[in-house]
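In: give me a model of this one.
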Amino acid sequence: MQWEDYRQSENVEDRRGGGGGGDFAGVPGGRGGLGIGTMVVLGLVGWALGIDPRLLIGGAELIGGIGGRQEPTQETRRSAGPPADEMGRFVSAVLAQNEDVWSKLLPQQANKRYEQPRLVLFNRTTSSACGRAQSAMGPFYCPPDKRVYLDTSFFQEMQRKLGGGGDFAYAYVIGHEVGHHIQNLIGILPKANELRERSDERRSNEISVRIELQADCFAGVWAHNIQAMGRIDQSDVEEAMRTAAAIGDDMLQKASRGEVVPDSFTHGSSAQRQRWFNTGLKSGSMQSCDTFKAQQL
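Out: Got it, this is the predicted structure:
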């Protein structure tokens, strides 16, 4: 993936203390890892959660900002603008690519102006309008403050625990979270969340899967456009597909408890995640990403 010569987004809020990140090649992070046992499993499951991270660690519903708004305190507020370390610059460049693609695409395809989200880099824990953000939640999007929260040590966990990694795999993670922001802007996310609150657990999980798969598809739409710009090649696409397969609910459930329970899926199977990312990648069209009308996911 070509990113080094790309512009840097001004919408990165760096709360990592000590100036951030370390070497990109070693997958920086400030934090050594998520620990063992349950926390490792939660970290792996939580990476693609997007809108409901606390469900995994406390059973609390995060959707819609339940738990109260919390503005960043002076202690957690750090520098704004592009970070100086390599991982920070990578994240900033990928966010800038998303900004450039969606600023053109959203008005064209959805007749909506693109409002640029902010991306918060943090170590271990920070505050958000959705409550406390913690590394074990994985990257997530908070609808009330329209921010993506990311502890980049998660990328190290991807590499160590999933046997994957690579710059476009990491970019796919960011693109997925921006996909949730797109859902929020066009009104899908609040409607889906409201429907979840009125549904039983099985139906709520099904809606969550559709939300997550659409975010995967939107990430594919973004990838279609940067592929047209010559920023990624086929090996990058294969990297993203491997990542999508590795974080399917079926794979994670099998790894954590030795069995697969489809009714408890919240993000989709490996095959579903690959299929919907590939749908967006091939079409470049948001209209191809209507997971809510699709009879077969």
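
In: CA atoms for contacts and neighbours, from now on please.
Out: Fine.

In: tell me the buried residues in the helix or strand containing residue 244?
Out: Under the criterion DSSP states H and E, the helix or strand holding residue 244 is helix 234-246. For helix 234-246, burial by neighbour count (16 or more other CA atoms under 10 Å) applies to 236-237, 239-246.

In: got it, and stretch 182-202?
Out: Result for stretch 182-202 [16+ other CA under 10 Å]: buried residues 182-185, 189-190, 192-193, 196.

In: which residues sit against it?
Out: With contacts defined as CA atoms under 8 Å, 6 or more residues apart in numbering, stretch 182-202 is touched by 63-64, 110, 112, 114-115, 143, 180, 203-205, 207-208, 211, 215, 263-264.

In: among those, which lie within helices?
Out: 110, 180, 203-205, 207-208, 211, 215 (DSSP state H).

In: which of those residues tops the neighbour count?
Out: The member of the ones in helices among the contacts of stretch 182-202 surrounded by the most neighbours (other CA atoms under 10 Å) is residue 215, with 30 neighbours in all.

In: quick one on the thing from earlier: got CSV for the buried residues of helix 234-246, with distance to residue 154 too?
Out: Formatted as CSV, the buried residues of helix 234-246 follow (distance: CA to CA, whole Å):
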residue, distance to residue 154
236, 19
237, 20
239, 17
240, 16
241, 18
242, 17
243, 13
244, 15
245, 17
246, 14
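
In: here is a second sequence; please produce its structure as well for comparison:
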Amino acid sequence: MEWKGRRGSGNIEDRRGASIGRVGGIGGVGAVAVLLIGYFLGVDLTPLLNDPGLNTGGPPREITAADQQAGEFVSVTLADTEEVWDKVFKDQLGATYNQPVLVLYKDVTQSPCGGASGATGPFYCPGDKKIYLDTAFFTTLSDRLGAKGDFAAAYVVAHEVAHHVQDELGILGEANAARARMSEADSNQVSVRIELQADCLAGIWARQAEAQFGSISPGDLEEAVNAARKIGDDTLQASAGQRPSPDSFTHGTSKQRSTWFVRGYNSGRLDQCDTFGTNRL
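Out: Purely as a prediction, here's the structure:
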């Protein structure tokens, strides 16, 4: 993915230099975040929370050169999503796209949806219409989950932006209101449809980014598809030494996630991402 030297977004809120208090393991802010942002979390890392290497705490670290580069990458990727969704909303809906803010943080921060930490992964919070991202997650994505490459990381950003797109369309609020009235099992099924639709919307972004910017290199698409596979519920649970339990799935299987991403990429159409109107996920 060709991103260096390209336009960055003006919608970045950088909190990485902010002071933080000490946080415990999953009994602290990390556990609160898992409980409160389950509706919105783009990647379910709950099976990995027992890893002490993912716990946070202590004073903030300085912003390293690697941190700076990761922030610039996210800014460029976010700018691409802004241009893509501006165009898609205008062309396919005759509507205006309201761009989200992306919060960069390091170790831990707060949101209206609860605490955020490196252990919980990126998420979109409808409470303030912001995306929360600790770029250290990209290392987790690459080293722990086996989803390597710039475009795999860009897919994660695009997936969270897709939740904002769902919010703009009224889909996210309606789906989550319905979930609040359901049993846990039924709520999980709706969550899967939310996440698979976000994968499909991320596929639309990838197609449009390729057409509008010419920044997609050979192999980039496969990086994104591989990332979608690596963060399927069945794969994450198996990697954590657990027997995959479909009733507990909240994001979809590896096959479902990659299939819906490719569907969005191949079609480029919002009407092809209706995961709520099909019985075949």
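
In: could you dump the ones in helices among the contacts of stretch 182-202 of structure 1 to TSV with distance to residue 156 of structure 1?
Out: Listed next are these as TSV, based on distance: CA to CA, whole Å:
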residue	distance to residue 156 of structure 1
110	36
180	23
203	34
204	31
205	28
207	30
208	26
211	26
215	23
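
In: what is the nearest of those residues to residue 259 of structure 1?
Out: residue 205 (17.6 Å; CA to CA).

In: re earlier: now, which of the buried residues of stretch 182-202 of structure 1 sits nearest residue 97 of structure 1?
Out: Using CA to CA, residue 182 comes nearest to residue 97 of structure 1 of the buried residues of stretch 182-202 of structure 1, at 14.5 Å.

In: for the aligned partner of that closest one in structure 2, what is the enclosing helix or strand?
Out: Mapped onto structure 2 by TM-score structural alignment, residue 182 of structure 1 lines up with residue 165. Residue 165 of structure 2 belongs to helix 150-168 when assigned by DSSP H and E.

In: how far away is the residue nearest the centre of structure 1 from residue 219 of structure 1?
Out: Structure 1 has residue 177 as the residue nearest its centroid, 3.1 Å off, counting by CA atoms, centre = their mean. Counting by CA to CA, to the nearest Å, the separation of residue 177 of structure 1 from residue 219 of structure 1 is 8 Å.

In: ok, now which ones touch the residue nearest to residue 171 of structure 1 when sequence neighbours are not counted?
Out: By the measure of CA to CA, 6 or more residues apart in numbering, the closest residue to residue 171 of structure 1 outside its immediate chain neighbours is residue 94, 6.3 Å from it. By CA under 8 Å, 6+ apart, the contact set of residue 94 of structure 1 is 3, 171, 174.

In: residue 106 of structure 1 matches what in structure 2?
Out: For residue 106 of structure 1, the residue aligned by TM-score structural alignment is residue 89.

In: now do its match against residue 5 of structure 2, distance only.
Out: From residue 89 of structure 2 to residue 5 of structure 2 the distance is 27 Å (CA to CA).

In: between the two, which one's more packed in?
Out: residue 89 (17 against 9).

In: isn't there a strand covering the more buried one?
Out: No - read with DSSP: H, G, I helix; E, B strand; the rest coil, residue 89 of structure 2 is helix and lies in no strand.

In: excluding chain neighbours, give the residue nearest to it in space.
Out: Using CA to CA, 6+ apart, the closest residue to residue 89 of structure 2 is residue 95 (5.2 Å).

In: and if you look at residue 123 of structure 1?
Out: Residue 123 of structure 1 sits nearest to residue 16 (CA to CA, 6+ apart), 5.1 Å away.

In: before we move on, what about residue 31 of structure 2?
Out: Nearest non-adjacent residue to residue 31 of structure 2, counting by CA to CA, 6+ apart: residue 25, 7.8 Å away.

In: any idea which element the one you found lies in?
Out: Going by DSSP H and E, residue 25 of structure 2 is not part of any helix or strand.

In: okay, the residue mapped onto residue 105 of structure 2 from structure 1 and residue 135 of structure 1: tell me how far apart.
Out: Residue correspondence to structure 1 (TM-score structural alignment): residue 105 of structure 2 is matched to residue 122. To residue 135 of structure 1, residue 122 of structure 1 is 8 Å away according to CA to CA.

In: common neighbours of these two, please.
Out: Residues touching both residue 122 of structure 1 and residue 135 (CA under 8 Å, 6+ apart): 150-151.

In: give me the range in structure 1 that stretch 229-242 of structure 2 lines up against.
Out: Under TM-score structural alignment, the match for stretch 229-242 of structure 2 is residues 245-258.

In: now the end-to-end length of stretch 225-242 of structure 1.
Out: One end of stretch 225-242 of structure 1 sits 20 Å from the other (CA to CA).

In: show me where structure 2 has helices.
Out: Using DSSP H, helices in structure 2 cover 29-36, 65-88, 136-139, 150-168, 171-179, 184-213, 220-230, 233-239, 254-267.

In: buried residues in stretch 4-22 of structure 2, which are they?
Out: Those would be 6, 8-9, 11-12, 16, for stretch 4-22 of structure 2 by 16+ other CA under 10 Å.

In: and for stretch 95-109 of structure 2?
Out: Applying 16+ other CA under 10 Å to stretch 95-109 of structure 2 flags 97, 99-109 as buried.

In: quickly check those for the two that are furthest apart.
Out: Pairwise distances among the buried residues of stretch 95-109 of structure 2 were taken by CA to CA; the largest, 30.8 Å, belongs to 97 and 107.

In: ok, residue 250 of structure 2 - how many residues close by?
Out: When neighbours are counted by other CA under 10 Å, residue 250 of structure 2 comes out with 26.

In: I meant to write residue 196 of structure 2 there.
Out: Residue 196 of structure 2, neighbours per other CA under 10 Å, totals 29.

In: quick revisit: redo the buried residues of stretch 182-202 of structure 1 as JSON lines? Include distance to residue 50 of structure 1.
Out: Formatted as JSON lines, these follow (distance: CA to CA, whole Å):
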{"residue": "182", "distance to residue 50 of structure 1": "12"}
{"residue": "183", "distance to residue 50 of structure 1": "11"}
{"residue": "184", "distance to residue 50 of structure 1": "12"}
{"residue": "185", "distance to residue 50 of structure 1": "15"}
{"residue": "189", "distance to residue 50 of structure 1": "11"}
{"residue": "190", "distance to residue 50 of structure 1": "14"}
{"residue": "192", "distance to residue 50 of structure 1": "14"}
{"residue": "193", "distance to residue 50 of structure 1": "13"}
{"residue": "196", "distance to residue 50 of structure 1": "15"}
